[in-house]
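Trainee: Sequence and predicted model, in that order:
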Amino acid sequence: MIELTKDDDLWVAKINRPDKANSLTHEMLTQLAEIAEAAQDARALILTGEGKVFSAGADLEEARAGLATSDVWERLSGAIAALPGLSIAALNGTLAGGAMGMALACDIRIAVPGAKFFYPVMKLGFLPQPSDPGRMRALIGPARTKLILMGGQKILAEEAYAFGLIDRIVEGDVLEAAREIAADTAAAKPEIAAGIKAMC
């Protein structure tokens, strides 16, 4: 349910479980973490989804059985954050729950106009993954982070862009837009790209 394609040094990992709103099982999260860990030599990694939803977060049955508090979420977001190359979340639709962590860990987030963003972890009786509030706060500030995590608000793409939660709203093919953004990094000397990322 995770599809990986490699175009030279550009890797694309696609969540492909559209019949379940791309909700994530432990197996899928482990696959994503393994891809991110293996992508240390890739120039760029793009995360995207199949269908109209990027991911609804954890598979509810597995969440109740312990997935909601598993360390696999932190393993995944930590591996993405540690990449020396460029990481892009190409959000083909709504981003919800724990799936927010992998997008927050990316260098760049782009989304289609109809995307919604929400993280109803408090309502479900769980804490967010440890690194997620800090990464969200760094992007949008503490008050707006509380608006999402404590106020339970669904943020539309336009508002998410105004907040700084996403970096661009893309009309059309969001994956192709991500490929275009990654093209210069993929073509550059890896030490130059990694050096620029470290300087940023």
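Mentor: Structure's in. What do you need?
Trainee: only C-alpha atoms for contact and neighbour calcs from this point on.
Mentor: OK.
Trainee: just so I have it, where are all the strands in the chain?
Mentor: 2-7, 10-15, 44-49, 53-55, 86-91, 94-96, 108-111, 116-118, 155-156, 168-169 (DSSP state E).
Trainee: Any chance of JSON lines for these, columns distance to residue 22 and mean neighbour count?
Mentor: Putting the strands of the chain into JSON lines (distance: least, Cα to Cα, whole Å; neighbours: other Cα atoms under 10 Å) gives the following:
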{"stretch": "strand 2-7", "distance to residue 22": "10", "mean neighbour count": "13"}
{"stretch": "strand 10-15", "distance to residue 22": "6", "mean neighbour count": "22"}
{"stretch": "strand 44-49", "distance to residue 22": "7", "mean neighbour count": "26"}
{"stretch": "strand 53-55", "distance to residue 22": "5", "mean neighbour count": "28"}
{"stretch": "strand 86-91", "distance to residue 22": "12", "mean neighbour count": "28"}
{"stretch": "strand 94-96", "distance to residue 22": "10", "mean neighbour count": "24"}
{"stretch": "strand 108-111", "distance to residue 22": "16", "mean neighbour count": "24"}
{"stretch": "strand 116-118", "distance to residue 22": "14", "mean neighbour count": "22"}
{"stretch": "strand 155-156", "distance to residue 22": "19", "mean neighbour count": "18"}
{"stretch": "strand 168-169", "distance to residue 22": "21", "mean neighbour count": "20"}
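Trainee: another one to put next to it:
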Amino acid sequence: MTYLKVEREEEIVQITINRQDKLNAMNLDVMNEFISLLDDLEKDSSKVIIITGDGPKAFSAGADIEYMSSIGPAEAEKYALCGHEVLNRIEKLEKPVIAAVNGYALGGGCELALSCDIRFASPNAQLGQPEVTLGICPGWGGTQRLLRIIGPARAKDLIFSGRKILAEEAFSMGLINKIFPSESLLAETRAYAKAISKNSSFAIGISKMLVNRGTDTNLDTGLKLEIYSWAVCFSTKDREERMRKFIAKK
């Protein structure tokens, strides 16, 4: 890996975008490394994934504008397809993914955070979808995930204005789950990830799928899928062992 630093601590994997000189903007090389890494993470023994950016200035400033300035519609479509592949795979990964947002998370950087399950931020975080200021619309899922997380009215506000919002406003919108001091953001995120890792990976994966599917289906279908998934959980040794221990302890 050239642009992604990967650190493993027990069952937690921290991925750091390592392009500090470019504010951790994601070019095709970064995205190809993400795809290769996600292939491994789908099969390894890790339980929780953390994504962050190198340095205090940026989580990710988004897509590579220098590259985009010189391409046409066909190349732009390929670039967007690659971005969608990365973010869709993060969203569909059976393991929980936490974004630790330090500094700028703009455009594709905000969209990367949106694809994660949980978003923590430092007070200096700035989030936004400024694409319209460059003559384009969000292209890595921002128009779809943002409205599902904060609602269509607030999504339109951020997308139409292209404005950046600070962590406090992002928190008030529900875009950020919690704000931690800059110096303890990663430590707090790892502590949270460690707590999650003690729970049933199978049950968490099933629950993530149910919540994700629930945003795109009607209530009756979602409830039927939940009943089926609940029943499947009772087929696992993990469930049997956890319940046995609970009863013994009680």
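Mentor: Structure received. Treat the numbers as computed from the prediction; the structure is a model and nothing was measured.
Trainee: Now tabulate the strands of the first structure in a markdown table and tack on distance to residue 149 of the first structure.
Mentor: Output for the strands of the first structure, formatted as a markdown table (distance: least, Cα to Cα, whole Å):
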| stretch | distance to residue 149 of the first structure |
| --- | --- |
| strand 2-7 | 27 |
| strand 10-15 | 24 |
| strand 44-49 | 23 |
| strand 53-55 | 17 |
| strand 86-91 | 20 |
| strand 94-96 | 11 |
| strand 108-111 | 19 |
| strand 116-118 | 8 |
| strand 155-156 | 11 |
| strand 168-169 | 22 |
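Trainee: Of those strands, give the one that comes closest to residue 21 of the first structure.
Mentor: Nearest to residue 21 of the first structure among those is strand 53-55 (5.8 Å), distances taken as Cα to Cα.
Trainee: quick check, distance from that closest one to the centre of its chain.
Mentor: Chain-centre distance of strand 53-55 of the first structure: 10 Å, with Cα atoms, centre = their mean, to the nearest Å.
Trainee: contacting residues around stretch 188-200 of the first structure?
Mentor: 43, 84, 85, 86, 185 (Cα atoms under 8 Å, 6 or more residues apart in numbering).
Trainee: Same check on stretch 40-50 of the second structure?
Mentor: Contacts for stretch 40-50 of the second structure (Cα under 8 Å, 6+ apart): 10-15, 93-100, 189-190, 193-194, 196-197, 201.
Trainee: and the end-to-end length of that stretch?
Mentor: End-to-end distance for stretch 40-50 of the second structure: 15 Å, by Cα to Cα, to the nearest Å.
Trainee: in the first structure, which spans are helices?
Mentor: 26-38, 60-64, 72-81, 100-104, 132-140, 142-149, 157-163, 174-187, 190-199 (DSSP state H).
Trainee: Just say which of the ones you listed is most tucked in.
Mentor: Comparing the helices of the first structure by mean neighbour count (mean count of other Cα atoms under 10 Å), helix 100-104 ranks first with a mean of 26.
Trainee: which part of the second structure lines up with it?
Mentor: Counting by TM-score structural alignment, helix 100-104 of the first structure lines up with residues 110-114 of the second structure.
Trainee: Same check on stretch 6-13 of the first structure?
Mentor: Going by TM-score structural alignment, stretch 6-13 of the first structure lines up with residues 8-15 of the second structure.
Trainee: what's the answer for stretch 181-194 of the first structure, then?
Mentor: With TM-score structural alignment as the criterion, stretch 181-194 of the first structure aligns to 192-205.
Trainee: quick one: stretch 133-143 of the first structure to chain centroid distance?
Mentor: With Cα atoms, centre = their mean, you get 15 Å for stretch 133-143 of the first structure.
Trainee: what range in the second structure matches it?
Mentor: Using TM-score structural alignment, stretch 133-143 of the first structure pairs with 143-153 in the second structure.
Trainee: quick one: contacts of the matching stretch?
Mentor: So stretch 143-153 of the second structure is contacted by 111, 114, 115, 154, 155, 156, 159, 173, 174, 175, 215 (Cα under 8 Å, 6+ apart).
Trainee: aligned partner of residue 90 of the first structure in the second structure?
Mentor: Per TM-score structural alignment, residue 90 of the first structure is aligned with residue 100.
Trainee: do the same with residue 118 of the first structure
Mentor: So, by TM-score structural alignment, residue 118 of the first structure is matched to residue 128.
Trainee: Can you pull up the most central residue in the second structure?
Mentor: residue 116 (1.6 Å; Cα atoms, centre = their mean).
Trainee: isn't that residue right up against residue 98?
Mentor: Yes. Between residue 116 of the second structure and residue 98 there is a contact at 5.7 Å, judged by Cα atoms under 8 Å.
Trainee: Residue 65 of the second structure and residue 33 of the second structure, how far apart?
Mentor: 19 Å.
Trainee: what's the answer for residue 16 of the second structure, then?
Mentor: 12 Å.
Trainee: shared neighbours of these two, anything?
Mentor: With Cα under 8 Å, 6+ apart as the test, residue 16 of the second structure and residue 33 both reach residue 4.
Trainee: picking up where we left off before, who's in contact with the match of helix 100-104 of the first structure?
Mentor: 60, 62, 87, 99, 101, 105, 119, 127-129, 140-142, 145-146.
Trainee: Fine by me, we can end here.
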